[in-house]
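K.L.:
The sequence isn't on hand, but the structure is:
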């Protein structure tokens, strides 16, 4: 679909003037209708751009207001009034109504041929739909079909103005507990979940559309996957992080209450390595789900020791965890204690016993008993830097492997 804002770019609409609803120019239109009936409401479904001349209204402002109210309620994209003998100008009452509803209303001079207007809009919609399908197709091939020919993908992308010969990185924008959010809105879950995903995708594309370089995007399940150019040798993290911040800010404004996080994979220079960057972004999102901090953007290159652990063989990590932490888990299971959780919080609070006890809602004496028990069972001294690091790595590995 295209936005109402894009109408101004079409050749036949050079004389188009916006008279109301500027705040709604990001509304999407799926088709255009020219219907000149006094009662147009039964003939529209939602998402259309309606064109009228006002014939049959006999200059009745109240009838025009009723039409605008009706098409706003039916969630049309906008209204073009072909001003001339039947409606000389859009009345102030209609302008006020449209502004309040953030519903775009345009004026188009009578001499403009409507057949050219409808043709231009329909062709533009079809072209955009074709481009979006093609982009989704070759991004799917790039990230999820490693056997695909990268040269073919690159040439197809170049056809639409995307340069895949420069370094890129993959980012994933993911809503948190999307279904719960939809249900909290007290709406019809399935229908409105689909509508929300479409709006989610549109907001992301609106922000990326203003970037100097074109960015590939793909809606997959609940997430938006972005293939982002990064020119500098540091991985483009700074500029792309700023762009992601702008996207998340817009999502917060346009879909208030929906929690969203972003994961950014590493930089790559060869297209066959794109999937590796995507998998890194996936790992980052999994990592973010286990973090108590309220950060929204997590970058693979900034994960520190977690980045190192991500690259290690899971089997070796599991063996390390079993050696170091398993005795504590066994004791917890047998005695109904929380030694491992206590240890994790203790390390998160940098060994501060007061803060640890407060977070765990336990008395300081209880915490001291648990720490001594940890030392006794593990055979390691929390005052010893090496033993302390060994235990800390053990609980980190456990969280990473979800053990």
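P.N.:
Nice, I can see it. Keep in mind the model is a prediction, meaning the values are calculated, not measured. Numbering: from 1, shown residues only.

K.L.:
make it CA atoms for all contacts and neighbour counts henceforth
P.N.:
Noted.

K.L.:
How is the residue nearest to residue 12 when sequence neighbours are not counted assigned, secondary-structure-wise?
P.N.:
Taking CA to CA, 6 or more residues apart in numbering, and ignoring the residues beside it in sequence, residue 12 has residue 117 as its nearest neighbour in space, at 5.5 Å. With DSSP: H, G, I helix; E, B strand; the rest coil as the basis, the three-state label of residue 117 is helix.

K.L.:
Wait, residue 117 touches residue 13, no?
P.N.:
Yes. Taking CA atoms under 8 Å as the definition, residue 117 is a contact partner of residue 13 at 6.7 Å.

K.L.:
Point out the other helices and strands that whatever helix or strand residue 389 lives in packs with.
P.N.:
Secondary structure from DSSP states H and E places residue 389 in helix 385-401. Using 3 or more CA pairs under 8 Å, 6 or more residues apart in numbering; DSSP states H and E as the contact criterion, the elements in contact with helix 385-401 are helix 314-324, helix 339-348.

K.L.:
this is the comparison structure:
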């Protein structure tokens, strides 16, 4: 009876330590003191959440190596375990911490190999308390994320007009809006919400968030279906320095996401930087335009900045019917001639213009003799009733080919 009373008393101590402090560190410290052994709490990636009683100093968020072996007497409730890094090697047991049937944490105890009934009961009670704490924290986090998402949605769609409101919400959520910010939009190409593994979006979100945290940037993220949008703070320095910092981050995210989706499936668009947070809806719209144009113009080895898109971003907002009519009026006759005569003069003209009208370079790229290319260009001039030496003609033709690529004509 005395043993049962002692056990209940110690369980109560554990419960009170969590109730009093609402912090897992105090709970792990208390169970460590009661059992007189080292204790380490790790997440499923074996990253340290908190620890107690170790003489070897560890770093929170440090990733350790955890090796688990089934403990035959308590299958799935307890494991023999080894925990190590370059300077640490511990042997003991490990308890899985479950939440809704899934393992979310591991609670490791050093130098405990044959736990008594009392030790086992205390450890499992501690795991249950951690699980309950997680449920409460998750509920709070979900509610907070809903509030954050609602505010960000309004901010990015231009519904927040008062800078004072932005400052108030920024203080509530711990977001600093005093710096310039750029909106970056990430999107999964050809996203099918119902067929794609639901964890894919979460994995990409985790990469985006982790890369921000590693740069000591507080994540400001809005996630909706296939699109993840972030506010990226930039220093008010020269334009090239801003772009270099943004490009480095975006490339790192793409590199990390290559193990989750194909490298060409994750699309990115980057808007302008703005100091006033109430202007960030403009950056958001620009980032979406940059993402779409980057996809259309085949930005494979770079990330599209709205400020670098030049003519295509102007054409983007022109009515599609007007663009189609301009295209037809400019090179429609040449396209028709190719279709009727099984020729490839349209491609010849585009390659010539892309080579800045350098006859030799264009001939080499087309695998033609210079005289053959000259003949073709004369034929093109005749069909289009224009002179290719004219600057106005060159501009019109280049614009027409841009429209062709953008609108996939």
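P.N.:
Everything's here; your move. The structure presented is a predicted model; accordingly, all values stated were derived computationally and were not measured.

K.L.:
Can you state the mean residue-to-residue distance of the helix holding residue 389 of structure 1 versus structure 2?
P.N.:
On superposition with structure 2, the mean distance recorded for helix 385-401 of structure 1 (mean CA distance after the TM-score superposition for structure 1) is 2.8 Å.

K.L.:
Okay, angle between that helix and helix 339-348 too, please.
P.N.:
Orientation of helix 385-401 of structure 1 against helix 339-348 (axes from the mean of the first three to the mean of the last three CA atoms, to 10 degrees) gives an angle of 110 degrees.

K.L.:
Tell me how far helix 385-401 of structure 1 lies from the chain's centre.
P.N.:
Helix 385-401 of structure 1 has its average C-alpha position 33 Å from the chain's average C-alpha position, going by CA atoms, centre = their mean, to the nearest Å.

K.L.:
contact partners of that helix?
P.N.:
Outside of helix 385-401 of structure 1, the residues that reach it under the criterion CA atoms under 8 Å, 6 or more residues apart in numbering are 287, 290, 309, 314, 317-318, 320-321, 324-325, 340, 343-344, 347, 380-382.

K.L.:
For the buried ones among those residues, write the corresponding ChimeraX selection.
P.N.:
The ChimeraX command for the buried members of these (criterion: 16 or more other CA atoms under 10 Å) is given here:
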select :287,309,317,318,320,321,324,325,340,343,344,347,380,381,382
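
K.L.:
How many neighbouring residues does residue 124 of structure 1 have?
P.N.:
The number of residues packed near residue 124 of structure 1 is 18, by other CA atoms under 10 Å.

K.L.:
Ok, residue 153 of structure 2 next?
P.N.:
The local packing of residue 153 of structure 2 (other CA under 10 Å) involves 17 other residues.

K.L.:
Excluding chain neighbours, what is closest to the aligned partner of it in structure 1?
P.N.:
Alignment of residue 153 of structure 2 against structure 1 is given by TM-score structural alignment, with residue 140 as its counterpart. In this structure, residue 140 of structure 1 finds its nearest non-sequential neighbour in residue 218, 7.9 Å apart by CA to CA, 6+ apart.

K.L.:
For whatever residue of structure 2 lines up with that neighbour, which three-state class applies?
P.N.:
Alignment note: residue 218 of structure 1 maps to residue 222 in structure 2; criterion TM-score structural alignment. Secondary structure, three-state DSSP: residue 222 of structure 2 is strand.

K.L.:
separation between residue 222 of structure 2 and residue 156 of structure 2?
P.N.:
10 Å (CA to CA, to the nearest Å).

K.L.:
ok, now residue 370 of structure 2?
P.N.:
To residue 156 of structure 2, residue 370 of structure 2 is 54 Å away according to CA to CA.

K.L.:
More neighbours: which of those two?
P.N.:
Here residue 370 of structure 2 and residue 156 are set side by side on neighbour count (other CA under 10 Å), and the busier one is residue 156, at 22 against 16.

K.L.:
give me the element the nearest residue to that one once chain neighbours are set aside is part of.
P.N.:
Counting by CA to CA, 6+ apart, residue 156 of structure 2 lies nearest to residue 281, which is 4.2 Å off, once chain neighbours are set aside. Using DSSP H and E, residue 281 of structure 2 sits within helix 280-296.

K.L.:
packing partners for that helix?
P.N.:
Counting by 3+ CA pairs under 8 Å, 6+ apart, the packing neighbours recorded for helix 280-296 of structure 2 are helix 117-156, strand 180-188, strand 266-274, helix 311-316, helix 391-407.

K.L.:
how many neighbours does the counterpart of the residue nearest to residue 12 of structure 1 in structure 2 have?
P.N.:
Mapped onto structure 2 by TM-score structural alignment, residue 117 of structure 1 lines up with residue 130. Under the neighbour criterion other CA under 10 Å, residue 130 of structure 2 is assigned a count of 25.

K.L.:
ok, now how distant is the spatially most central residue of structure 1 from residue 251 of structure 1?
P.N.:
For structure 1, the residue nearest the mean C-alpha position is residue 173 (4.1 Å; CA atoms, centre = their mean). According to CA to CA, residue 173 of structure 1 stands 11 Å off from residue 251 of structure 1.

K.L.:
Relative to residue 366 of structure 1, how far out is the closest residue to residue 338 of structure 1 other than its chain neighbours?
P.N.:
Beyond its immediate neighbours in the sequence, the residue positioned closest to residue 338 of structure 1 (CA to CA, 6+ apart) is residue 332, lying 5.7 Å away. Distance of residue 332 of structure 1 to residue 366 of structure 1, computed by CA to CA: 15 Å.

K.L.:
one step back: the helix holding residue 281 of structure 2 vs structure 1, mean deviation?
P.N.:
Here the mean offset of helix 280-296 of structure 2 against structure 1 after fitting is 1.7 Å, by mean CA distance after the TM-score superposition for structure 1.

K.L.:
which residues in structure 1 does that helix match up with?
P.N.:
Per the alignment by TM-score structural alignment, helix 280-296 of structure 2 matches residues 274-290 in structure 1.

K.L.:
Show me the contact partners of the matching stretch.
P.N.:
Contacting residues not belonging to stretch 274-290 of structure 1 are listed as 142-144, 146, 168-172, 261-268, 298-300, 310, 399-400 [CA under 8 Å, 6+ apart].

K.L.:
about what we covered before: buried stuff in the helix holding residue 389 of structure 1?
P.N.:
For helix 385-401 of structure 1, the neighbour count (16+ other CA under 10 Å) marks 388, 390, 391, 392, 393, 394, 395, 396, 397, 398, 400 as buried.
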